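K.L.:
Just a sequence and a predicted model for now, questions to come.
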Amino acid sequence: MKNSKTNVESLYSWIDEITTTIQEYVNETYLDSLIYAQECIFHCSPTINHDEQLTHKLETLLQTTSLADYTVEEIRKANQLAILKGMKGSTQAQHMMTPETIALIIAYLSNKLMDEKKEIRIFDPASGTGNLLTTVFSQLSQDKEAYASEVDSTLIQLGVWNANLQKQQIEFFHQDSLQPFLLDPVDLVVADLPVGYYPDDVRASRFELQAKEGHSYAHHLFMEQSLKYTVDGGYLIFVIPEFLFESDQADQLKNFLHEHAHIVGLLGLPDTAFQTDKQKKSILILQKKGHHTTTPKQPLLVKMPSFSNTNAMGDILGQINNWFQTYKKRS
């Protein structure tokens, strides 16, 4: 039996070969060719009438491997490698993916927060390629309804096929995530927040966190929008820039969060995971205030060690487990 790493690598090689074969015949980027490759893999056949030579090549390639021979995790990881390859050649700043290790930490925290619920509704308002949401989705054992929103047409197509290949039922909204949604409030929001200014000042003026002057911060507005679509007592897990509470609009954000949410935890991600200080990120856990919610006596405050230091990671996870036991008992 092949080990999991070999399985992931062999599946990635197959996806990559199909993608590069398509790219040779169509004048598209690797990511756009990957979207069509995923579609062909899902349907087990070419879905568009190209010239006979490409169609024949694709039919031959598609017969060499079957997704049925792989686990959902192997499919997700192989797909992730193909997307990462495409993103290396991309010049667009928003074409980034939440790293695997960070997605798994968020999945672990989601499990801790949701372990007493039998049914869960999850929403990612900045879903990108869907890697964060599909990782969390696959790690939660309960009955789930999942929703995702993404404005970028390339990223949302990658996200849709990502979910389809993993046989995960996720409903996608192709829209600006700061516009209203036809969505009932959810139990859990996960998001790797897009950082920067939001250009639509008219739309931003409808938010409490609009800037006093100039453009508003998109990452602030995303937090407010996410709280709006969370049930009372529900949880939100955000990947945030480390400077979030030190920016020029930080006091406004702190006051807003104090009014609407409890800060449950803040996990500093390891410095080794980022190339520069400006890129450093943390994980923020919030609970939306409700009639029966209370602020934790001691929030979960952790600085994560290097992901490669397995002993230190084991110690930190033990501390986090102990903290969650105390947190759950409080209610």
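P.N.:
On my side now, so go ahead.
K.L.:
Going by C-alpha atoms from here, please, whenever you check contacts or count neighbours.
P.N.:
Fine.
K.L.:
Show me where the stretch 201-331 of the chain has its helices.
P.N.:
With helices called from DSSP state H, counting those that start in this stretch, the stretch 201-331 of the chain shows them at 201-204, 218-228, 250-260, 310-329.
K.L.:
centre of the chain versus the longest helix along the chain, how much separation?
P.N.:
Longest helix in the chain, counting residues (DSSP state H): helix 4-25. Distance, stretch centre to chain centre, for helix 4-25: 23 Å (CA atoms, centre = their mean, to the nearest Å).
K.L.:
Next up, a structure to set beside the first:
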Amino acid sequence: MEKTNVEKLYEWLNEAVMTINMHEDAPYLDNLAMAINVLFYHDTQNLNNDIVKKKLQTALENIQLEQYDKMEKSKAVQLAILTGMKQSTQQQHMMTPETVSLLTGYLASKLMAGHEKIRIFDPVSGTGSLLCTVIDQLQNPVEAYASEVDPTLIQLANGSANLLEKEIEFFHQDSLRPLLLDPVDLVVADLPVGYYPDDVTAAAYHLKSDEGHSYSHHLLIEQSINYVKEAGYLIFVIPNFLFDSDQADKLRGYLLEHAHIIGLLQLPETAFKSKNNAKSILILQKKSEKSKEPKQPLLVNLPSFKNARAMEDIMNQINTWFTGFKQN
């Protein structure tokens, strides 16, 4: 049975990683970033080992990148990243499920309809899969920005963006520190959950904890609102317990003052490994003199993504809601 282009490209990347791994004592994901760069630049000069250089130069002769379309490249890279993440013990080395990214992109396209040019920012871009998927669904010209503190993830994101022909400006930094970024039209983020260890930086935020470490996901919501334009939109993938935690009252108060809650879509538990990992999508709009609360927020409990008929019904209802929302 003939292999698909996705399988062929994934196998090339995986074998390149294995080749590098034989001579470089580094994790799979670090070597994958190296392999992606070799493939994109069609060059092995940045490699230190002559044996690896020779093997990968031979491997490059057996692949023509122009034969693969963007979707095939995207899926192959995602498969390779998932292979590496199975071997990783780091919690932040997780990727947003593709179905969740596609839904986020659909919501972004509805919110950004009518914009001539869109400035978009992901403050916790990880491997860049969420941002790239959202960009694909926006019909308008896009200026994209992303920030990521993890050196391995930002290398993967930059390499993937090159392969997928996406122009994204990356900031390698802690997104809770000041950014050299003008306000954007849209923020998208799959929020990492946990405590933020830098109490000095956290002290500048309204959502800092009164005692002990602050929640990084709360601070990231506040920072995102800081960097979005007046009446701009924010789409967050959030843990289902976001508004049930011990600091939830402060978060609710902050959002009431600074943002409109446009919608909350609870994702199906089947999209995640366990009920404890289940998430939702929160849509906010930064308050301005011209903005106003929606008459009825978009509140949805999504069925299983595998239930095509139920999903079609829900999407029709969401489309109808957006028609009314845009007419307000």
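P.N.:
Looks like it arrived, so ask away. As the structure is a computational prediction, the values presented were derived from the model and not from experiment.
K.L.:
Contact partners for the residue of structure 1 most remote from its centre?
P.N.:
For structure 1, the largest distance from the centre (CA atoms, centre = their mean) belongs to E52, which lies 38.3 Å off. Residues near E52 of structure 1 by CA atoms under 8 Å, 6 or more residues apart in numbering: none.
K.L.:
Please identify the deepest-packed of the helices of the stretch 201-331 of structure 1.
P.N.:
Of all the helices of the stretch 201-331 of structure 1, helix 218-228 carries the top mean neighbour count, a mean of 22, counting by mean count of other CA atoms under 10 Å.
K.L.:
Read off where that helix ends up in structure 2.
P.N.:
Here helix 218-228 of structure 1 aligns to structure 2 at residues 216-226, judged by TM-score structural alignment.
K.L.:
And for stretch 108-116 of structure 1?
P.N.:
Using TM-score structural alignment, stretch 108-116 of structure 1 corresponds to residues 106-114 of structure 2.
K.L.:
Contact partners for the alignment partner in structure 1 of Q173 of structure 2?
P.N.:
In structure 1, the residue matched to Q173 of structure 2 (TM-score structural alignment) is Q175. Applying CA under 8 Å, 6+ apart to Q175 of structure 1 gives the contacts S149, E150, V151.
K.L.:
Doesn't Q175 of structure 1 belong to a helix?
P.N.:
No - assignment of Q175 of structure 1 by DSSP: H, G, I helix; E, B strand; the rest coil gives coil, placing it outside any helix.
K.L.:
Can you tell me how far the most centrally placed residue in structure 1 is from P296 of structure 1?
P.N.:
Centroid check for structure 1 by CA atoms, centre = their mean gives L132 as the closest residue, at 2.6 Å. With distances taken as CA to CA, to the nearest Å, L132 of structure 1 is found 26 Å from P296 of structure 1.
K.L.:
go on, K77 of structure 1?
P.N.:
Distance from K77 of structure 1 to P296 of structure 1, by CA to CA: 36 Å.
K.L.:
and these two? which has more neighbours close in?
P.N.:
Using other CA atoms under 10 Å as the criterion, K77 of structure 1 and P296 rank with K77 on top: 21 against 15.
K.L.:
Tell me which residue of structure 2 lines up with that one.
P.N.:
Superposed on structure 2 with TM-score structural alignment, K77 of structure 1 falls opposite K75.
K.L.:
quick check, distance from the strand or helix carrying that match to the centre of its chain.
P.N.:
Counting by DSSP states H and E, the element that carries K75 of structure 2 is helix 70-87. Chain-centre distance of helix 70-87 of structure 2: 14 Å, with CA atoms, centre = their mean.
K.L.:
Mean distance between that helix and structure 1 after superposition?
P.N.:
Once fitted to structure 1, helix 70-87 of structure 2 is off its aligned match by 0.8 Å on average (mean CA distance after the TM-score superposition for structure 1).
K.L.:
how near is the nearest residue to I120 of structure 1 once chain neighbours are set aside to E171 of structure 1?
P.N.:
Leaving aside its chain neighbours, I120 of structure 1 sits nearest to K144 (4.9 Å; criterion: CA to CA, 6 or more residues apart in numbering). Plainly put, K144 of structure 1 is 12 Å away from E171 of structure 1 if you go by CA to CA.
K.L.:
Which ones among the contacts of Q175 of structure 1 lie within helices?
P.N.:
Of those, none are assigned to helices by DSSP H.
K.L.:
so which of those residues persist in structure 2?
P.N.:
Of the contacts of Q175 of structure 1, the contacts whose aligned counterparts also meet in structure 2 (both residues aligned by TM-score structural alignment, their matches' CA atoms under 8 Å) are S149, E150, V151.
K.L.:
which one of K144 and E171 of structure 1 has more residues nearby?
P.N.:
Neighbours were counted for K144 of structure 1 and for E171 using other CA under 10 Å; K144 has more, 17 against 14.
K.L.:
Could I get the contacting residues of that one?
P.N.:
Neighbour list for K144 of structure 1: E119, I120, R121, I122, F137 [criterion: CA under 8 Å, 6+ apart].
K.L.:
Need the three-state assignment for it.
P.N.:
With three-state DSSP as the basis, K144 of structure 1 sits in strand.
K.L.:
Could you check which residue of structure 2 pairs with it?
P.N.:
Match for K144 of structure 1 (TM-score structural alignment): V142.
K.L.:
quick one: contacts for S4 of structure 1?
P.N.:
Listed by CA under 8 Å, 6+ apart, the contact partners of S4 of structure 1 are E74.
K.L.:
Which stretches in the stretch 51-200 of structure 1 count as strands?
P.N.:
119-124, 143-149, 170-173, 186-192, 197-198 (DSSP state E, counting those that start in this stretch).
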